[in-house]
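# Build me a model:
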Amino acid sequence: MRIKHRSPIAWQSFFPELVLLSLWTGLYAPLLLYWCDGWINKTISIEHEYFSHGLLGLPFAGYIAWERRQSWQKLSNVVKAWEAIVGLALWLGSLVLYFGTLPDLVNLSLPIGLMGLCLWLKGWAGLRLQAFPLLLVFLATPNQVPYLLAPYTLPLQQFIAGTAGFLLMQFGMDIQVEQIYLFVNDRIVEVAPYCAGLKMLFTSLYVGLIMLYWTGVWRSQVKSTIFIAGIVLISVAANIIRNTLLTYLHGTKRNVLFHWLHDSWGGDLYSAAMLFFLILVLRCIEFWNLESSEIESFGIELEQEGSEASGELL
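Sure thing, here's the model as predicted:
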């Protein structure tokens, strides 16, 4: 009876990278804990709260990177000079940003440093291998993009206010709409820039990206396009319904329910229900394409049988 011992060569070659990754994780642990605490307890700024989808995306990015560890080890440790120089420059630059005083640059130092490590250690091949996890990390990094987009959401705010007013009129409510303001029962409801649904849209697109990867649907351009377009339409429609409910609750002085849906966990529950609906939409897209392929294959079989039958008659 022979006892096989696993060769330690692979671990020895991977050991420096594990040490570097451990030091990197310890360095950024306080920042990651700050993000998670702010997202969960809503103690972070409004703009940075838009990136709360990182609670799901960051662990998933780590899982994907861990799943690809064998492919990572198989990559050559010999990198080109420009790859090593650019990678090292990005990594050192991220450290400078991390110890700086600007919060957004401190945040962005995380994905920049990870990109630098991939280039420095494994070159362009390593960066390509970890491209999707890096994308998830970058899209979950809090920054000022929502603040920059807020001034351009006025047409969307007006559309939401007008549609919400129209829906409430169908239920016999006396309501007036002026630009982004709804007047109902001597109360005013404003569809503010941060109520235009950007957070819901960001979260939906981020989760949709994860779903496309998880199911493998991203390989089909047609399926992916249909699903992304569906995400945008569903997100806008869900936000219109939410604003309509908020206007109704505020106008009818149901203050407890209004604050529950607007400020409390009712809004999170509403968003979770919408994300669950996206899962159903993706499953329907997959089923529809499956049925279409079955119909096509069935038609090909019928044609073949018809040609064989005609050949026998001849």
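
# drop to CA atoms for contacts and neighbour counts, all remaining ones
Noted.

# residue boundaries of the helices in the stretch 101-250 of the chain?
Taking DSSP state H, counting those that start in this stretch to define them, one finds helices in the stretch 101-250 of the chain at 103-129, 131-139, 145-149, 154-170, 198-215, 221-251.

# Measure how the longest one sits relative to helix 154-170, angle-wise.
Angle of helix 221-251 versus helix 154-170, following axes from the mean of the first three to the mean of the last three C-alpha atoms, to 10 degrees, is 60 degrees.

# before we go on, could you also do this sequence so I can check it against the first one:
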Amino acid sequence: MNVGIHHQKGGKLGILLGTVLSTILLGLVTALYYEIFVGLWYDWDHDPNYSHGFIVPFMSVYFVYERWGQLQKLPHQPHLLGIPVLILGVAMLVIGSVGAELFAQRVSFIVVISGLVLLIFGKRILLTLSLPLVFLLFMIPLPAIVVNTIAFPLQIFAAQTASFCLFNLGIPVLREGNLISLAGSTLEVAEACSGLRSLVALLALGTVYAYFSQRQMWKRWTLVLLSIPIAILANAFRVTGTGILANYWGTEAAEGFYHTFEGWIVFVVAFILLLACGTLIGKIGKHSRRQSTMSV
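Here you go, the predicted model:
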């Protein structure tokens, strides 16, 4: 009986020490990454492609809150593998600072936090926190080389799809690369119209929706992956709508407020399509489970 009480007190003391140590380290990490956080905030506020970054940390905190009961039941088993992970994160921060590579600096924060969790709390707790940690990647703007690699093919696809749709709607159209020539105007599918913004935002939103709407892992991954083609096609049809406005009412009608409003409408439609896909995916397997339950 005395041994059990002593073990219980020792366990509580270990949890308390681990919590205090993790709080101190988290404060040190926050101070270390203060300027990087300020830069992130600036990008969220000034780059419309990543305005959703304001929401991402709150969603990650919610994911942690949702797992809080499960985390309290898991044993704290510090793992030395957290040391090399922590060293890797610090190395990414140093190399990113020397090379002025913001993406590496910002990703290093997630790596450092992962290393600390593994070092202090162990593998099982790190695995439980994997979704909140990985989800933080959505708040980090992609490096320019990745944006340029992804954006241009998206521009070409949007221009091709829009030209095809406009031609079949009886609108004379000529496409040269990412330029769409109409009877009285020429539209350029610029980088801002590539759909990268809606792609990243819908991918983040699709991840949240898949997590809450589906229970099986393969269904969650299917829904997350479906958000990619939905976002790409939605942007292509948005460009088509812009072409229709420009053809009948001039380029002024396709710019400014109407252009922004059209983008929001198309994004809402894309999310509705994602909701419909989630509903259909959720129904897969339900009929067979009902039959097996009835037969039993």
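
# picking that back up, of the helices of the stretch 101-250 of the first structure, flag the one that's most buried.
helix 103-129 (a mean of 21; mean count of other C-alpha atoms under 10 Å).

# so where is it in the second structure?
Here helix 103-129 of the first structure aligns to the second structure at residues 102-128, judged by TM-score structural alignment.

# picking that back up, do you know which of the helices of the stretch 101-250 of the first structure lies nearest residue 307 of the first structure?
helix 221-251 (32.2 Å; C-alpha to C-alpha).

# For the helices of the stretch 101-250 of the first structure, give me TSV that also has distance to residue 269 of the first structure.
As requested, the helices of the stretch 101-250 of the first structure are exported to TSV (distance: least, C-alpha to C-alpha, whole Å):
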stretch	distance to residue 269 of the first structure
helix 103-129	28
helix 131-139	23
helix 145-149	22
helix 154-170	21
helix 198-215	12
helix 221-251	12
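
# out of those helices, which comes closest to residue 304 of the first structure?
Here helix 221-251 is closest among the helices of the stretch 101-250 of the first structure (C-alpha to C-alpha), at 28.3 Å.

# Can you report how many residues lie near the aligned residue in the first structure for residue 66 of the second structure?
Using TM-score structural alignment, the partner of residue 66 of the second structure in the first structure is residue 67. For residue 67 of the first structure, the count of nearby residues is 11 (other C-alpha atoms under 10 Å).

# wait, what's in contact with residue 67 of the first structure?
Contact analysis of residue 67 of the first structure by C-alpha atoms under 8 Å, 6 or more residues apart in numbering lists nothing.

# Tell me the residue in the second structure aligned with residue 248 of the first structure.
Going residue by residue (TM-score structural alignment), residue 248 of the first structure aligns to residue 244.

# so residue 173 of the second structure makes contact with residue 185?
No. The pair residue 173 of the second structure / residue 185 is not scored as a contact, 10.1 Å apart, by C-alpha atoms under 8 Å.

# of these two, who's got more company?
Counting neighbours by other C-alpha under 10 Å for residue 173 of the second structure and for residue 185 shows that residue 173 has the greater number, 19 against 12.

# what's the helix or strand for residue 42 of the second structure?
helix 34-46 (DSSP states H and E).

# and after that helix, which helix or strand comes next?
Defined by DSSP H and E, the subsequent element after helix 34-46 of the second structure is helix 56-66.

# With the first structure overlaid, report how far that following helix is off on average.
For helix 56-66 of the second structure, the mean deviation from the first structure after alignment is 1.9 Å (mean C-alpha distance after the TM-score superposition for the first structure).

# Now do the buried residues in the next helix or strand after that helix.
Downstream of helix 56-66 of the second structure, the next assigned helix or strand under DSSP H and E is helix 68-73. Within helix 68-73 of the second structure, the residues that count as buried by 16 or more other C-alpha atoms under 10 Å are residue 71.

# Can you name the residues in contact with the helix or strand following helix 68-73 of the second structure?
Using DSSP H and E, the next helix or strand after helix 68-73 of the second structure towards the C-terminus is helix 82-98. The contact list for helix 82-98 of the second structure (C-alpha under 8 Å, 6+ apart) reads 101-120.

# so what's the residue nearest the centre of the first structure closest to, chain neighbours aside?
For the first structure, the residue nearest the mean C-alpha position is residue 206 (1.2 Å; C-alpha atoms, centre = their mean). Among residues not flanking residue 206 of the first structure along the chain, residue 53 sits closest, at 7.1 Å (C-alpha to C-alpha, 6 or more residues apart in numbering).

# Next: residue 197 of the first structure.
residue 239 (5.6 Å).

# Report the distance from the helix holding residue 42 of the second structure to the chain centre.
Counting by C-alpha atoms, centre = their mean, to the nearest Å, helix 34-46 of the second structure is centred 17 Å from the centre of its parent chain.

# which residues make contact with it from outside it?
50-54, 105-106, 140-141.

# Any of those buried? List them.
Here, 16+ other C-alpha under 10 Å leaves 50-53, 105-106, 140-141 buried among these.

# thinking again about what came up before, and the helices of the stretch 101-250 of the first structure: which comes nearest residue 268 of the first structure?
helix 198-215 (10.0 Å).

# That closest one vs the second structure, mean deviation?
Looks like 2.1 Å for helix 198-215 of the first structure (mean C-alpha distance after the TM-score superposition for the first structure).

# any idea of the angle that helix forms with helix 154-170?
100 degrees.

# Thank you kindly, that will do.
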